[in-house]
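>>> please work out how this folds:
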Amino acid sequence: MTDEGEGAQRQGRRLTTREAADRLGVKPETVYAYVSRGLLTSRRTSGGRGSTFDPKEVEALARHGRRDQPAPGADAVSTGGAPAIGTGITLIGRDRFYYRGVDATELTRRYGYEEVAEWLWTGTMTPGIRFSAPEEALAAARRAVAALPPHSGPTDRLRVAAVAAAAADPLRFDLSETTVLATARSLIPTLVGALPLAGRAPGPRTELAQRLWPRLTDTPDTKASVRALNGALVLLIDHDLAASTLAARVAASARAHPYAVVSAGLGALEGPLHGAASGLAHRMLAEALERGSAAAVVADHLRAGRRVPGLGHRLYPGEDPRAQALFTLLEEMPRAARALEAAREVEATTARHVPLHANVDLALAVLTVSTGMPPEAGETVFAVARTAGWIAHALEEYAERPLRMRPSGRYRGPRPPQPLP
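Below is the predicted model of the structure:
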């Protein structure tokens, strides 16, 4: 720790922006970028002309901010206080990410979601593969979802559908690779088929993006819109050890069956900082289109001390490659033009003050806003897409020793012996 940081901690004094920047080795504007991304919290000075920062929070970010790459074959070692888990599924680079070593955006251009899911699971590309839902499991999932209150959210429906499908599958406890793969190929279309219809249902052998579309909106699909939705599914299929994926791997480490692994992932995904983030970006874009000014909406967010949704990602110092790839697909949709323009205005307006770029949540919001989908649609797309990634990680984890992800707690309570209460 720097002398300034140590002195501040001893005296209980907060750091100035310059002191925080010096400790982190960044420019002052980057400190505010960290605030916008939720990595730091700031407090205005009494005079209102600057911000101050908690020295302990700054020190923690300085220690753990660098994302170390685990050594090949790493089991569950520690890097900077956080666990590192060996995986051969997704590698995140500075401005690119890769599925099994292949550029994910290139896969998005050439293949459908089901094909890429099969690639993640097996390492083999099977062009034209289609997943189908077993009638008994689909019927059970639909009955369970239909029994939910009308205000239930998309993750509620998917979680209930997964539990119902599990109850209908007597082979769910068989964790052999062949059975897990068969479960995965049937579970994803079951989750999609259990969602209530908003439009006209397509045939059961169409690609998954076409089957999901009428569950999200009553707006008729087009080739371009289905390509965009398929692209979103592929781009969101996995992103290394995000919170929901870690939850899924912990469940798999305890040898939970694939349905329970997916349920664990869905539970973590529902947080507003993860799968639900695109809904915030959707509402912001919708307001910008209604008011005719994205700049005014951005100003309102900043004035209220709120983060501008859909901007910045802690793993990408520059642009989020998923957003770039999805924006390219959305440019082929004439109906998305206004929302695209608003999204770019949001990014340009914010960039005057902090160097933040659009992330995949903002691109996903352009898709949902421009096609008449509800704000929660992005969360549904995220959850359906990521299910294949969770299964891929479960397959890896089933091959490891069980219960390996059992960290030791650091007890902070009163020291024994204590009197009996």
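>>> CA only for contacts and neighbour counts going forward, please
OK.
>>> was I right to think Arg18 contacts Pro28?
Yes: Arg18 lies in contact with Pro28 (Cα atoms under 8 Å); the separation is 6.1 Å.
>>> the helix or strand containing Ala144: which residues count as buried?
For Ala144, the host element (DSSP states H and E) is helix 135-146. Buried residues in helix 135-146, counted by 16 or more other Cα atoms under 10 Å: 137-142, 144-146.
>>> and of those, the nearest to Ala294?
Nearest to Ala294 out of those is Val145 (Cα to Cα; 37.1 Å).
>>> just to check, that closest one is in contact with Ala162?
No: Val145 is beyond contact range of Ala162, at 10.0 Å (criterion: Cα under 8 Å).
>>> the helices in the stretch 201-350 of the chain, which residues?
If DSSP state H, counting those that start in this stretch is used as the criterion, the helices of the stretch 201-350 of the chain fall at 208-216, 223-235, 243-253, 258-269, 277-291, 294-303, 321-330, 337-351.
>>> quick one: terminal-to-terminal distance for stretch 31-43?
Using Cα to Cα, to the nearest Å, one end of stretch 31-43 lies 13 Å from the other.
>>> with stretch 209-225 instead?
Stretch 209-225: ends 10 Å apart by Cα to Cα.
>>> with stretch 167-179 instead?
In terms of Cα to Cα, the two terminal residues of stretch 167-179 are separated by 16 Å.
>>> which of the helices of the stretch 201-350 of the chain sits closest to Glu59?
Closest of the helices of the stretch 201-350 of the chain to Glu59 is helix 243-253, at 22.6 Å (criterion: Cα to Cα).
>>> now the second one, please; I'll put the structures next to each other:
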Amino acid sequence: MLNLPYLILGIICGTITGLFPGIHPNNIVALSFLIIPFFGVDNYIPFLIGLVITHYFINFIPSAFLGVPDDETATSALPMHRLTLNGKGFEAIVLAGFGSYLGVIFSIIITLFLIFILNVDINSFYHSVKPLIPFILITFVIYQILTSKSIWEILVIFLSGIFGIVVLYCNNAYNITLTAIFTGMFGIPLLINNLKTYKIKSQIITFPDFNIKFLKSSFFASIVGFFRIFLPGVSGAQLNYILSKILSEKDLKNFIISQGSIILSNEVFSLLSIIFIGIGRSGVARAIQILNANIDINIAIFSILISSTIALIILINLSKYILIFIRKVNFKYLSLFFIIFCSLVIVIGSYNTYLSYHIIVYLTSICIGLLALKSQSNLSNMMNVLIFPTILYFLMG
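Model prediction:
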């Protein structure tokens, strides 16, 4: 039976965490384990589902208005921020939200089709795909290098990749490690760049025209998201990066739709992978896996659908109020506030897990991000911070 009050509570918490850059659901999950004795496992799981689904919807707001992503939304943050600077921030948020909702719907359809109609043995397919992973990733790195437009882009590719090997392959990684890397690389450099802006351009509150291409891009992105089930060690951010290389970023609206779809389909399939193969592919999914609870697929799907529907409504309405607020404040001071806030999140989050080490990781990430931004390199090149160590992980066993 669906525990709706706890699902709603998770949606409320996800709305709050999604508004603040630098706060990742994985960090919240670690804290939320303290409430299990009060909630009970059966109530805690819908709470987590509501939290993570809503968080990723609402997190498009800071990604669009401030350009500060988390590790999942990194590749979509810059196009959304670009539309904001052109006065179309609300449109960017609606596109991302709509793409995310389509991603949820298509993910559920794909799941039901494969399991109940084709009777696919997902567990067997998982073991057959695994050996191909490093070679797929190597192909994309080579393609990325060959299509680079300057020596700076190649430098960013290798700097990010080597940095990723040092931090994520040669050393233990924590939840705060990824937060430090992605906030430093993709968030802080854009916030520093925003310090030159006193007021953002007046935003037009209009809904984008629907294009049939949106459905095609969303469906394709959801299929890519499905393969996360079979890719241990490959995060949603890496799949976002791969998809960004397959799809052209010239059509910003279509690109944002596809990125929204893959972000949520990644999470949906990650949650459902517990049911399929008994392994979670995200922090929230692993938390549910640790609890060793029996999850009914119907309840899981209904929880995801309800959370997504409510989160989309909140996203659209909340972004309007934030647009009104953001026009009244000094954008320079707002950016400065979030630079300090994000830095405090890193310091507090790593206080008991090698503080000085994570500060060095954070500052190094900022330097790489500034290099990419100032040299006008494609910021998605920095996703090699995950690609390089993943390739080594599979090749070295």
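>>> where does the TM-score land?
The TM-score (TM-score structural alignment, normalised by the length of structure 2) is 0.27; 179 aligned residues with a Cα RMSD of 7.0 Å.
>>> one step back: list of residues touching the helix holding Ala144 of structure 1?
157, 160-166, 168-169, 190-191, 193-195 (Cα atoms under 8 Å, 6 or more residues apart in numbering).
>>> surely Leu395 of structure 1 and Glu177 touch.
Yes: between Leu395 of structure 1 and Glu177 there is a contact under Cα under 8 Å: 7.1 Å.
>>> the more surrounded of the two?
Set Leu395 of structure 1 next to Glu177 and count neighbours by other Cα atoms under 10 Å: Leu395 wins out with 21 against 15.
>>> residues contacting that one?
Listed by Cα under 8 Å, 6+ apart, the contact set of Leu395 of structure 1 reads 121, 177, 180.
>>> separation between it and Ala348 of structure 1?
Plainly put, Leu395 of structure 1 is 42 Å away from Ala348 of structure 1 if you go by Cα to Cα.
>>> okay, buried residues for whichever strand or helix holds Pro189 of structure 1 please.
For Pro189 of structure 1, the host element (DSSP H and E) is helix 177-194. The neighbour-count check on helix 177-194 of structure 1 (16+ other Cα under 10 Å) flags 180-181, 183-194 as buried.
>>> just send the residues you listed back as JSON lines, with distance to Ser253 of structure 1 too.
As requested, the buried residues of helix 177-194 of structure 1 are exported to JSON lines (distance: Cα to Cα, whole Å):
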{"residue": "Val180", "distance to Ser253 of structure 1": "15"}
{"residue": "Leu181", "distance to Ser253 of structure 1": "17"}
{"residue": "Thr183", "distance to Ser253 of structure 1": "18"}
{"residue": "Ala184", "distance to Ser253 of structure 1": "18"}
{"residue": "Arg185", "distance to Ser253 of structure 1": "21"}
{"residue": "Ser186", "distance to Ser253 of structure 1": "22"}
{"residue": "Leu187", "distance to Ser253 of structure 1": "20"}
{"residue": "Ile188", "distance to Ser253 of structure 1": "21"}
{"residue": "Pro189", "distance to Ser253 of structure 1": "25"}
{"residue": "Thr190", "distance to Ser253 of structure 1": "25"}
{"residue": "Leu191", "distance to Ser253 of structure 1": "23"}
{"residue": "Val192", "distance to Ser253 of structure 1": "27"}
{"residue": "Gly193", "distance to Ser253 of structure 1": "29"}
{"residue": "Ala194", "distance to Ser253 of structure 1": "28"}
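>>> out of those residues, which comes closest to Val77 of structure 1?
Val180 (27.1 Å).
>>> surely that closest one touches Ala252?
No: using Cα under 8 Å, Val180 of structure 1 is not in contact with Ala252; the gap is 11.6 Å.
>>> show me what contacts the residue lying closest to Gly267 of structure 1 once chain neighbours are set aside?
Spatial nearest neighbour of Gly267 of structure 1, excluding adjacent residues (Cα to Cα, 6 or more residues apart in numbering): Ser244 at 7.5 Å. Contact analysis of Ser244 of structure 1 by Cα under 8 Å, 6+ apart lists 264-269.
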